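> I would like the atomic coordinates for the input below:
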Amino acid sequence: MARLAGKVAVITGGSSGIGAASARLFYKEGARVAVFARGEAELQRVVADFGENGLAIAGDVSRMADLDRLFNAVHDRFGRIDVLFANAGMNNPVDTVVDMSEEGYDRTFAVNAKGVYFTVQKAVPHLKDPASIILTSSVGHTKGWPGNTVYAATKAAIRAFARGMSGELVDRGVRVNVLSPGPTETDVFSPDDIPQEKLGEMKQGVIASLPVGRIAEPDEIARAALFLASDDSSFMLGSELAVDGGLTQL
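Here you go, the predicted model:
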């Protein structure tokens, strides 16, 4: 039997990478799926085969009006939410404490921390009891990588959100858990502002740090998200699931 049969899932950051892979997998497993991100065309491609069981809404998680529009649309189409995957995020400018701009700092926190927090807040009135909430953090919050400080701080905030939200929502049967991917083949590894030669060197350095000797594919992270979304993880609450090729474990 499909593991999400009859459920309604909302996925932010759903236009590419982990979010898009999760949307396709959740649909395959029986869910009706709403995806949300800034790119309208990319979102439409994700749900192209979903028919009436798919919904694409374009917007920015850091804008409250956009979140209201998302959840109103989901309510009008599907009536409730069983699974919320707050996956939208961005990589901060790779700047150190010496040269990080205020604009870069504010934008990273606006998307990665504020965006996740208020995505959950705006979804709460629409959640079915019980429901599963998944927050995407990163194993980066456990590491002291130069140039990664602001990003890591936002992902550490997400870990804290999950614990606090779990205590606040458990009486409704709402489970909040964290998915912390390791390095994954997403848009993070194809930025426009880094030469391909430099990018290749960076990737090889990342691969060398991973015990499994490779970067994850989005589908691998999506399967972990499916576990947290489904009743298979019914006894998990406030937990963090690291899917990182052993990076933080060995």
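> alpha carbons only for contacts and neighbour counts from here, please
Fine.
> following the strand ranked longest in the chain, which helix or strand comes up?
The residue-count maximum for a strand in the chain (DSSP state E) belongs to strand 127-136. Secondary structure here is assigned by DSSP states H and E; on that basis, the next helix or strand after strand 127-136 toward the C-terminus is helix 149-169.
> Please give the structure of this sequence too, so both can be compared:
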Amino acid sequence: MQKLAGKIALVTGGNSGIGLATAQLFAQEGAQVIITGRDQATLDSAAQTIGAGALAVRADVGRLADLDALFATVQAQFGRIDVLFVNAGIFMGASLEASTEALFDETFDVNVKGAFFTIQKAGSLLLEGASVVINASTLIHAGMPGAALYAASKAAVRQLARNLANELAPRGIRVNAISPGYTRTAIVGRAGYDSDQVEGFYAHTSGEVPLRRPARPEEIAKAVLFLASDDASYVVGEELLVDGGYANVGAAGVLRG
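Okay, the predicted model is just below:
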């Protein structure tokens, strides 16, 4: 039996990486899927990949006008949201010295402001029994040079999940967080690294993970599906680490130890 049969599922940043893998899995599990992204070409390609009548809406989650237009479209076409995966995010690595106000603003506008207002503006469409999953990161449990802004923004959305879970639970809406570990997606390359640097990054970080490899986006998607579905009907305010053991028994676990 399909876990999301008849559900309306919105995935922000659903045009690549973890978002696209999750959108595909949601569609396979019977959901009507809506995806967002900032690039129309990759959105169109992702919608074709997902199939099943997936709807692609161009929207920058850091722009409130874009969110208003997105949810007006969802309201007009579907009238509700059963599953909301707040996934859109960016990673731009920079040292303390190299970080700029512009980088700070962009990181927090997309990762934090975008997450908060996505949930706020979806509020009237989220009915009893709805599930909200926020994409955080295992890096909130450790330290990595050059990732201070990214990790701080993801720690903020983890706290959003805790507080909004408490606020929305009386309405029968579950809010949880997923914290992926190092995952092989395009996000590292988009941070400005060439292919050799990307491979070097994954080779280095894999040595810190007990399973000795990065995750595949499909592995993260299966965990998101669990939190989104009725299988997790009594799970609220949790953070599900999907990181190959990195935070608890790997390098981060040793540092916390």
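> Please state their TM-score.
Once superposed, chain against chain, the TM-score is 0.96 (TM-score structural alignment, normalised by the length of the first structure); 249 aligned residues with a C-alpha RMSD of 1.4 Å.
> re earlier: any idea how far the longest strand of the first structure is from the chain center?
Offset of strand 127-136 of the first structure from its chain centre (C-alpha atoms, centre = their mean, to the nearest Å): 13 Å.
> which helices and strands sit right next to it?
In this structure, strand 127-136 of the first structure makes packing contacts with strand 81-86, helix 149-169, strand 174-181, helix 218-229, judged by 3 or more C-alpha pairs under 8 Å, 6 or more residues apart in numbering; DSSP states H and E.
> can you rerun that using 7 Å?
Contacting strand 127-136 of the first structure under the criterion 3 or more C-alpha pairs under 7 Å, 6 or more residues apart in numbering; DSSP states H and E are the following elements: strand 81-86, strand 174-181.
> Do a quick rundown of the strands in the stretch 1-150 of the second structure.
Assignment of strands within the stretch 1-150 of the second structure using DSSP state E, counting those that start in this stretch yields the ranges 8-11, 32-37, 55-58, 81-86, 126-135.
> contact partners of the longest one?
Okay, so that is strand 126-135 of the second structure. Contacts to strand 126-135 of the second structure, defined as C-alpha atoms under 7 Å, 6 or more residues apart in numbering, come from residues 80-87, 161, 171-179, 227-228.
> are any of these buried, and which?
80-87, 161, 173-179, 227-228 (16 or more other C-alpha atoms under 10 Å).
> From Ser195 of the second structure, how far out is the residue positioned nearest the centre of the second structure?
The residue at the geometric middle of the second structure, judged as the C-alpha nearest the mean C-alpha position with C-alpha atoms, centre = their mean, is Asn87 (2.3 Å). Distance of Asn87 of the second structure to Ser195 of the second structure, computed by C-alpha to C-alpha, to the nearest Å: 24 Å.
> ok, and the closest non-adjacent residue to Arg80 of the first structure?
The shortest distance from Arg80 of the first structure to any residue that is not its chain neighbour, by C-alpha to C-alpha, 6 or more residues apart in numbering, is 5.2 Å, and that residue is His126.
> Tell me, how many residues neighbour that neighbour?
The number of residues packed near His126 of the first structure is 16, by other C-alpha atoms under 10 Å.
> Quick one: residues contacting Asn176 of the second structure.
Residues counted as contacts of Asn176 of the second structure (C-alpha under 7 Å, 6+ apart) are 132-134, 161, 165, 236-239.
> which of these show up in the first structure as well?
Counting by both residues aligned by TM-score structural alignment, their matches' C-alpha atoms under 7 Å, those that remain in contact in the first structure are 132-134, 161, 236-239.
> and which of these is nearest Gly245 of the second structure?
In terms of C-alpha to C-alpha, no member of these lies closer to Gly245 of the second structure than Glu239, at 14.1 Å.
> Now do the contacts for that closest one.
Remark: with contacts taken as C-alpha under 7 Å, 6+ apart, Glu239 of the second structure is in contact with 176-179.
> Is it possible to get JSON lines of the residues you listed that adds distance to Asp66 of the second structure?
Below are the contacts of Glu239 of the second structure laid out as JSON lines (distance: C-alpha to C-alpha, whole Å):
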{"residue": "Asn176", "distance to Asp66 of the second structure": "24"}
{"residue": "Ala177", "distance to Asp66 of the second structure": "24"}
{"residue": "Ile178", "distance to Asp66 of the second structure": "25"}
{"residue": "Ser179", "distance to Asp66 of the second structure": "26"}
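> that older thread, need the helices and strands packed on strand 127-136 of the first structure in a markdown table with distance to Lys122 of the first structure, can you?
A markdown table is the format used below for these (distance: least, C-alpha to C-alpha, whole Å):
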| stretch | distance to Lys122 of the first structure |
| --- | --- |
| strand 81-86 | 11 |
| strand 174-181 | 14 |
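> Go through these and name the closest to Asp244 of the first structure.
In this view, these are compared for proximity to Asp244 of the first structure by C-alpha to C-alpha, and strand 174-181 is the closest at 5.4 Å.
> The closest one vs the second structure, mean deviation?
Here the mean offset of strand 174-181 of the first structure against the second structure after fitting is 0.3 Å, by mean C-alpha distance after the TM-score superposition for the first structure.
> Now do that strand against strand 81-86, angle only.
30 degrees (axes from the mean of the first three to the mean of the last three C-alpha atoms, to 10 degrees).
> what's the angle from strand 174-181 of the first structure to strand 127-136?
Counting by the same axes, to 10 degrees, strand 174-181 of the first structure lies at 20 degrees to strand 127-136.
> what's the angle from strand 174-181 of the first structure to helix 149-169?
For strand 174-181 of the first structure and helix 149-169, the angle between their directions (the same axes, to 10 degrees) works out to 160 degrees.
> Run the chain-centre distance for strand 174-181 of the first structure.
Centre-to-centre, strand 174-181 of the first structure and its host chain are 10 Å apart (C-alpha atoms, centre = their mean).
> Looks to me like Val236 of the second structure is in a helix.
No. Inclusion of Val236 of the second structure in a helix is not indicated when DSSP: H, G, I helix; E, B strand; the rest coil is applied; the result is coil.
> Make sure it is actually in contact with Asn166.
No. Here Val236 of the second structure does not reach Asn166: they are 8.3 Å apart, not a contact under C-alpha atoms under 7 Å.
> how near is His126 of the first structure to Ala208 of the first structure?
Here His126 of the first structure is placed at a distance of 44 Å from Ala208 of the first structure (C-alpha to C-alpha).
> What's the match for Val47 of the first structure in the second structure?
Using TM-score structural alignment as the criterion, the counterpart of Val47 of the first structure in the second structure is Ala47.
> Trace Gly246 of the first structure over to the second structure, please.
Pairing criterion TM-score structural alignment: the partner of Gly246 of the first structure within the second structure is identified as Gly245.
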